[in-house]
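>>> pasting a predicted model and its sequence here:
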Amino acid sequence: MNCYISSVNGLFVLDKPSGMTSHDVVGRLRRITGEKSIGHLGTLDPMATGVLPLVLGKYTRLAQYFSSAEKSYTGAIRFGFATDTYDAEGEPAGDRTQPQLTLHSIREAAMRFRGEMQQMPPPFSAKKIAGTPAYKLARAGKPVELKPATVVIDSFEITGLDGHEACFAMKISAGGYVRSVAHELGQVLGCGAHLSSLRRTHAGVFSLNEARTLDELQPLAGNLAALEQMSVHPRTLLPHMPSVTADMQTIGRMRNGMQANLPEFTSAPQVKVFAGQRQLFAIASRVAGTLFQPVVVMG
């Protein structure tokens, strides 16, 4: 029997379509699930598609554990002119050129963008300046004074060249902007460039292989059991933390913020505590031996 639900707890991995902001995706998922408390784990620009993990209900309390997740992308960079947003949705900035580039020359220039570096965020970004998102200041024509941030680019491979457009694959640390890499690559090559397409293939441990689309979820609106099957199984979340099932007495102690002994014999500093097969109850930190202190309680 299908009945309308007012609350869903879990983590969903969505394949975001182009043309929607991450906020738009959150709004659509709210209407599908009836859950008001939803957060996304890493913004995707409207033009971009791909992996967008979202936490719902009590799982929003876990967002802190995903904030440093590395991201992987594929996409394309268009050479010949820069844009004010550093991507194809912006207005051309500077002179247009007819670059005479080779795959070899682009690959050589791309080698500069590997490892740890200082990166300037795009002026049209969600970075806040005195509490105001930079893109709001940029749209209003006001000065945008951003500071460079340290990012790590594990890999940046130029995989092909078709005319003035190069395809690439990149793995970059949390908080890094692929748009900025495209823009700066154009500066290095002296011809201007911008990001023409982008698809996120991985966000931490989450990949396109497990991603669902909003169109897949829409017919399940109000069906709690079916929606739960579309969410990531909680025992696979945060794989560096062992899973342990606690009895009701232990659950009661931890619900009141008290330390408790758990049947967990590894040396892991933190564990996931379950009250059943799928009911993630808490994240607990080891005090000593098998004694644990709850640090995030979901129940």
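Cool, the structure landed.
>>> use CA for all of it now, contacts and neighbours both
Fine.
>>> what segments of the stretch 51-200 of the chain are helices?
Taking DSSP state H, counting those that start in this stretch, the helices of the stretch 51-200 of the chain run over residues 103-110, 134-139, 178-189.
>>> redo these as CSV? Include mean neighbour count and distance to Gly252.
Formatted as CSV, the entries for those read as follows, by neighbours: other C-alpha atoms under 10 Å; distance: least, C-alpha to C-alpha, whole Å:
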stretch, mean neighbour count, distance to Gly252
helix 103-110, 15, 55
helix 134-139, 18, 46
helix 178-189, 21, 46
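>>> who does the longest strand anywhere in the chain touch, helix- and strand-wise?
Within the chain, and with DSSP state E defining each element, the longest strand by residue count is strand 149-162. Other helices and strands packing on strand 149-162, by 3 or more C-alpha pairs under 8 Å, 6 or more residues apart in numbering; DSSP states H and E, are helix 103-110, strand 115-119, strand 165-172.
>>> count of neighbours near the nearest residue to Glu89 once chain neighbours are set aside?
In space, and not counting its chain neighbours, Glu89 is closest to Met47: 7.3 Å by C-alpha to C-alpha, 6 or more residues apart in numbering. Met47 is surrounded by 19 other residues when neighbours are defined as other C-alpha atoms under 10 Å.
>>> test my guess that Met47 contacts Ser22.
No: counting by C-alpha atoms under 8 Å, no contact exists between Met47 and Ser22, whose distance comes to 10.5 Å.
>>> hang on, the earlier thing: so which of the helices of the stretch 51-200 of the chain is nearest Glu35?
Distances from Glu35 to each of the helices of the stretch 51-200 of the chain were compared by C-alpha to C-alpha, and the smallest falls on helix 134-139, at 28.4 Å.
>>> can I get the helices of the stretch 51-200 of the chain in JSON lines with distance to Leu54?
Listed next are the helices of the stretch 51-200 of the chain as JSON lines, based on distance: least, C-alpha to C-alpha, whole Å:
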{"stretch": "helix 103-110", "distance to Leu54": "32"}
{"stretch": "helix 134-139", "distance to Leu54": "23"}
{"stretch": "helix 178-189", "distance to Leu54": "21"}
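>>> try it against this one:
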Amino acid sequence: MLESAPDGILLVDKPQGISSHRVVAIARRRLGLKKVGHAGTLDPMATGLLLLGAGPSTRLLTHLVGLGKTYTATIRLGVSTDSDDADGTPTAAIGTADADVSDGAVEAAVALQRGDIEQVPSTVSAIKVDGRRAYDLARKGETVVLKSRAVTVSRFEVTGRNDHVVTVDGAPVAVVDLDVVVSCSSGTYVRALARDVGATLGTGAHLTALRRTIVGPFDVEDAIDIEDEAVDVRAALARPVDIARTLFPSVPLDADAAKDLSDGKRVAADHPDTDGPVAAVAREDDRLVGLVSVRRGLLRVITNFPTANQAGANA
């Protein structure tokens, strides 16, 4: 009996210093599969939870991208960089010696970044401007003006601080490192939060560390080290049906209804009307047939999920 092609969602703890695209490349090699994608990148400097989809489960990634996220990070007050993080080049080293960086002043600056805010993304970002990535334009010395966007920061808490001195371009600079926890909506730049806190305090700031710990209901504690050859990556794949049931309500289908839905037909079901997504699950083999909306008792396909072998994912 032939082994089924890989199909599922993989939770990866991305190491520091490699890109998200590199993680995808490693997963492709480990799984022997070309069709692997991710649900939202992490900068090379950052570590933590990256969600990958393999085979037909890449269709689930669209529904994972918009999930809320939680990070731990370290913000360095006193030094600004062109990327708002430690991978960038210092652009100013104002320091903190002559600024009010008391706990009260820091809390007031952080509080301004909580709630529903308008945030201008970091210039060195993947946002497209006239069809070109902002980071490409910035690295070529072109002026980049990004529009603000509405984001939600539900938690922004300082959990520790360290006042010390660093050397920038051969000169000593007094800085304050703030350890923080941030929970936010998709599309929020933690680097930009650091930048804006530094601007409010008049010190400048950038991130020296960033780790994504939570994406929606998924925790980095359950993620694998993709570079560890001893890890069975295929066995670590979470079934698409389990992921879908974690995220959405579900409706069971008998064998005939599951086949009809797979063929694109509308199927009757006892479920309240909703724009969805609702996970349509084949009762016979506990398989995700599709994500659907419900109108007047009929299921309407949003995304179908063929099995890996049906989709020819290993071709």
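Good, I have the coordinates. Predicted model, so just to flag it, every value in this text is computed and none were measured.
>>> what's the TM-score here?
Taking TM-score structural alignment, normalised by the length of structure 1 as the basis, the two superposed chains have a TM-score of 0.89; 289 aligned residues with a C-alpha RMSD of 2.2 Å.
>>> what comes up buried for the longest strand of structure 1?
Val151, Val152, Ile153, Phe156, Glu157, Ile158, Gly160, Leu161 (16 or more other C-alpha atoms under 10 Å).
>>> what's the mean deviation for that strand versus structure 2?
For strand 149-162 of structure 1, the mean deviation from structure 2 after alignment is 0.9 Å (mean C-alpha distance after the TM-score superposition for structure 1).
>>> need the contact partners of that strand.
With contacts defined as C-alpha atoms under 8 Å, 6 or more residues apart in numbering, strand 149-162 of structure 1 is touched by 102-103, 106-107, 110-111, 113-121, 166-176.
>>> contacting residues for whatever residue of structure 1 lines up with Pro44 of structure 2?
If you follow Pro44 of structure 2 across to structure 1 using TM-score structural alignment, you land on Pro46. With C-alpha under 8 Å, 6+ apart as the criterion, the residues that contact Pro46 of structure 1 are Ser18, Gly19, Met20, Thr21, Ser22.
>>> is it true that the second one touches Met47?
Right, the one you point to is Gly19 of structure 1. Yes: using C-alpha under 8 Å, Gly19 of structure 1 is in contact with Met47, at 5.5 Å.
>>> which helix or strand contains the residue nearest the centre of structure 1?
By C-alpha atoms, centre = their mean, structure 1 has its centre lying nearest to Gly42, at 3.0 Å. Gly42 of structure 1 belongs to no helix or strand when elements are defined using DSSP states H and E.
>>> look up how far Val295 of structure 1 lies from the closest residue to it other than its chain neighbours.
Leaving aside its chain neighbours, Gly42 of structure 1 sits nearest to Leu52 (7.1 Å; criterion: C-alpha to C-alpha, 6+ apart). Summarising the geometry, the distance separating Leu52 of structure 1 from Val295 of structure 1, computed by C-alpha to C-alpha, to the nearest Å, is 26 Å.
>>> quick one, which of these two is more surrounded?
Leu52 (27 against 13).
>>> for that one, give me its contacts.
Going by C-alpha under 8 Å, 6+ apart, Leu52 of structure 1 touches Val13, Leu14, Asp15, Lys16, His40, Leu41, Gly42, Thr43, Leu44, Ala203.
>>> and if you look at Thr201 of structure 1?
Residues near Thr201 of structure 1 by C-alpha under 8 Å, 6+ apart: Gly50, Val51, Lys71, Ser72, Tyr73, Thr74, Ser207, Leu208.
>>> I figured the second one hits Phe12, correct?
Spelled out, that is Val51 of structure 1. No: Val51 of structure 1 sits out of contact with Phe12 when judged by C-alpha under 8 Å, with a separation of 10.0 Å.
>>> more neighbours: the two, which one.
Comparing Val51 of structure 1 with Phe12 by neighbour count (other C-alpha under 10 Å), the higher total belongs to Val51, at 31 against 24.
>>> which ones are touching the more buried one?
Counting by C-alpha under 8 Å, 6+ apart, the residues that Val51 of structure 1 touches are 13-16, 199-203, 206-208, 211.
>>> again, only using 10 Å
Applying C-alpha atoms under 10 Å, 6 or more residues apart in numbering to Val51 of structure 1 gives the contacts 13-17, 41-42, 44, 71-73, 199-204, 206-213.
>>> and the counterpart of Asn304 of structure 2 in structure 1, how many residues sit next to it?
Aligned by TM-score structural alignment, Asn304 of structure 2 pairs with Val297 of structure 1. Val297 of structure 1: 19 surrounding residues under other C-alpha under 10 Å.
>>> so what's Val297 of structure 1 closest to, chain neighbours aside?
Nearest residue to Val297 of structure 1, sequence neighbours excluded (C-alpha to C-alpha, 6+ apart): Ala282, at 4.3 Å.
>>> give me the common contacts of Met47 and Ser22 of structure 1.
Contact criterion C-alpha under 10 Å, 6+ apart; residues shared by Met47 of structure 1 and Ser22: Lys16.
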